[in-house]
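# attaching a predicted model along with its sequence, questions to come.
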Amino acid sequence: MQSQSLPTYVLVHGAFANSFSFAPLQGELALLGHRSVAVDLPGHGFEATFPAAYQAPQLPDELAAEPGTLKGVTLADNTARVIDVLERARRNGPTLLVAHSRGGITATAVANARPELIDRIVYVSAWCPVDLDVNAYYAQPEMADVDMAGFAGALVANPAELGVLRTNFRTADPAALTALKRALAADLTDDEFRAFLNTFQPDENLDTGTSADRAQAATWGRIPKTYVRLAADASIPPAAQDRMIREADALTPDNPFDVRTLQGSHLHWLTHPRAAAALLATLTT
């Protein structure tokens, strides 16, 4: 890692999320003296589609039919966005690329393409595809207990027809909300959980990559890397996280993951970020 320069944490969000998700974490990092930038992937943040039919009162038929800006957005587009941010951030010193959840797919693709831009890559309960494509992991035993009922119950359109995954996070269906909370944030209060849902956007793109986007030993594999396990994650369970760690270590045995663990659910570390910020701060030394 470059010396005599403060590092920049480049934060990559997960599915349906955006840079807003990282605001509490960025505040804690700033209080520790660290700078960070949260990336909005294409079609996220202020680029997102929020149909009028998503407001109250909701219009379900219109919500299921209105086009979204994420249609046609690809993993390559996400990769290009993060590379642009890394190129600019690196002018000021070292960079740590930190990815959460689905953001790990993008982080891996970025590391495959431009490893020289990254001083350390950090996965926080994030997808790190090595032996399989991401969708194929869902058929594996480690994901057998993942309850997708919340997402299924909140899905409002046929993704193949609409061209995006559109989910109604503003649903009042108690069954869907209960299932979503169980999957994402069982350890948050109901108010905290609903507040986080209100930072989500309804659309996500469909491209999760192919075998060409799995971690590559020659590029991704030469970057120092940390995997932060979330011990109570019901969305990407610890067994699935551990499998990806094992597969990555087998791919690059001379450069294994530095493995850390945080307590809490998939979203707890973002809503109560002090421990996560303290952990991330140790990775600059």
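Okay, I see it. Numbering: from 1, shown residues only.
# only C-alpha atoms for contact and neighbour calcs from this point on.
Will do.
# element containing residue 229?
strand 225-230 (DSSP states H and E).
# buried set for that strand?
225-230 (16 or more other CA atoms under 10 Å).
# where along the stretch 1-150 of the chain do the helices fall?
Along the stretch 1-150 of the chain, the stretches classed as helices by DSSP state H, counting those that start in this stretch are 23-31, 60-65, 75-89, 103-113, 134-137, 149-154.
# who's in contact with the last one?
Surrounding helix 149-154, the residues in contact under the criterion CA atoms under 8 Å, 6 or more residues apart in numbering are 167-169, 171, 175-180, 183.
# here's the one I want to compare it with:
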Amino acid sequence: MQPTFVLVHGAFSNSFAFAPLQAELALHGHRSAAVDLPGHGFAATHPPAYQCPQDPAGLAAEPGTIRGVTLADNAAHLIRVLERAKANGPVILVSHSRGGLTATAAANARPDLIDHLVYVSAWCPVDLAVGDYYAEPEMAAVDSAALTRGMAGDPAQLGLLRVNFRTADPAVLAALKAAFLADGTDEELLAILNTFQPDENLDAGTRADRAQAATWGRIPRTYVRLARDAAIPPAAQDRLIREGDALTPDNQYDVRTLDSSHLKWLLQPAPAAHQLAQIATLTSRPTP
């Protein structure tokens, strides 16, 4: 029986980002389901002030539906999706970037629903809470201001993170390109930014949300490194791999590498789909 790929997006993103990858997976003969986490996709807030002509003051003040959404909410939503997918056979859970936090939380809670975990340059904290990694040497070269340059409003007052991805400020666009799509064109950057949503929730988890050996650690897993990633650099990805391997030395990562920045693999997904198709052969089971 062929597995179902369940795809979990990163921050400010949504299921739309996976459409090209899903097309490639379908051409390999695989089914997939891209998840919109709570407050994402068609449930996202796009304030009138975000439309053109923009109203910066209004954008900084208007409320958003993602306020108050927690990592636990994301995990509960994903688990409901996994329960439905698991009823039809094996499940391969694929996460990107911040989506790795939700995938890890779901794997901690319900390892029985997941036959294989795949992290694509995704956060899977083991030794530290995710926020603490940003003070570590592996993240020293990251431009932490790439998003804050385009930030609208005070997160403490809004209760969420809001970034103006529709900005035309060349300095902000240059910073976003360097951080997320240095190997892409300016046109590709604008195209993908226009699939993003302005709001993201504040809850990135705590030390209690780190990978757990007794549950998460039982699931076979793959880490797909992105060799040109400037948002989660290869050194940071390698540290996450080492920590996971040390936590469960008898169940180590299958490590693969794509020659990609943080976002380019989504725009040109054929190599990633090829890798996922190979992983699928490890989780398929005979049809009864």
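Thanks, I have the structure now. Just so it is clear, the structure is predicted and the values come from calculations on it, not from any experiment.
# so which two of the buried residues of strand 225-230 of the first structure are the farthest from each other?
Spanning the widest gap among these are 225 and 230, at 16.3 Å by CA to CA.
# re the thing from before, most tightly surrounded among the helices of the stretch 1-150 of the first structure?
For the helices of the stretch 1-150 of the first structure, average neighbour numbers computed from mean count of other CA atoms under 10 Å are highest in helix 103-113, which has a mean of 26.
# which residues in the second structure does that helix match up with?
Here helix 103-113 of the first structure aligns to the second structure at residues 99-109, judged by TM-score structural alignment.
# sorry, back to before: residue 122 of the first structure: which of the helices of the stretch 1-150 of the first structure is closest?
helix 103-113 (8.8 Å).
# mean deviation of the closest one from the second structure?
In the superposition against the second structure, helix 103-113 of the first structure averages 0.2 Å from its aligned positions (mean CA distance after the TM-score superposition for the first structure).
# tell me what that helix is packed against?
Counting contacts by 3 or more CA pairs under 8 Å, 6 or more residues apart in numbering; DSSP states H and E, helix 103-113 of the first structure packs against strand 8-12, helix 75-89, strand 95-101, strand 120-126.
# tabulate the ones you listed in JSON lines, adding columns for distance to residue 22 of the first structure.
Shown next, in JSON lines, are those (distance: least, CA to CA, whole Å):
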{"stretch": "strand 8-12", "distance to residue 22 of the first structure": "8"}
{"stretch": "helix 75-89", "distance to residue 22 of the first structure": "16"}
{"stretch": "strand 95-101", "distance to residue 22 of the first structure": "10"}
{"stretch": "strand 120-126", "distance to residue 22 of the first structure": "13"}
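# who wins for proximity to residue 191 of the first structure among those?
Of these, the one closest to residue 191 of the first structure (CA to CA) turns out to be strand 95-101, at 22.3 Å.
# count of neighbours near the nearest residue to residue 228 of the second structure once chain neighbours are set aside?
In this structure, residue 228 of the second structure finds its nearest non-sequential neighbour in residue 261, 4.4 Å apart by CA to CA, 6 or more residues apart in numbering. By the criterion of other CA atoms under 10 Å, residue 261 of the second structure has 26 neighbours.
# which one in the first structure is aligned with residue 261 of the second structure?
For residue 261 of the second structure, the aligned position in the first structure is residue 265, judged by TM-score structural alignment.
# what's near enough to touch the nearest residue in space to residue 259 of the first structure that is not next to it in sequence?
For residue 259 of the first structure, ignoring the flanking residues on the chain, the nearest one in space by CA to CA, 6+ apart is residue 227 at 5.0 Å. For residue 227 of the first structure, the contacting residues are 122-125, 245, 257-260, by CA under 8 Å, 6+ apart.
# same deal with residue 217 of the first structure?
251-252.
# so what does it match up with in the second structure?
Under TM-score structural alignment, residue 217 of the first structure pairs with residue 213 in the second structure.
# against residue 149 of the second structure, how distant is its match?
38 Å (CA to CA, to the nearest Å).
# in the stretch 101-250 of the second structure, which spans are strands?
Along the stretch 101-250 of the second structure, counting by DSSP state E, counting those that start in this stretch, strands occupy 116-122, 161-162, 199-200, 221-226.
# a markdown table for those, including distance to residue 92 of the second structure?
Shown next, in a markdown table, are those (distance: least, CA to CA, whole Å):
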| stretch | distance to residue 92 of the second structure |
| --- | --- |
| strand 116-122 | 5 |
| strand 161-162 | 30 |
| strand 199-200 | 25 |
| strand 221-226 | 9 |
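# select, out of these, the one closest to residue 64 of the second structure.
From those, taking CA to CA, the stretch that ends up closest is strand 199-200, at 7.1 Å.
# for that closest one, grab the matching residue range in the first structure.
The aligned range for strand 199-200 of the second structure is 203-204, by TM-score structural alignment.
# then stretch 179-189 of the second structure?
Mapped onto the first structure using TM-score structural alignment, stretch 179-189 of the second structure covers residues 183-193.
# okay, the alignment partner in the first structure of residue 129 of the second structure and residue 210 of the first structure: tell me how far apart.
The equivalent of residue 129 of the second structure in the first structure is residue 133 (alignment by TM-score structural alignment). Distance of residue 133 of the first structure to residue 210 of the first structure, given as CA to CA: 6 Å.
# brilliant, that's me finished.
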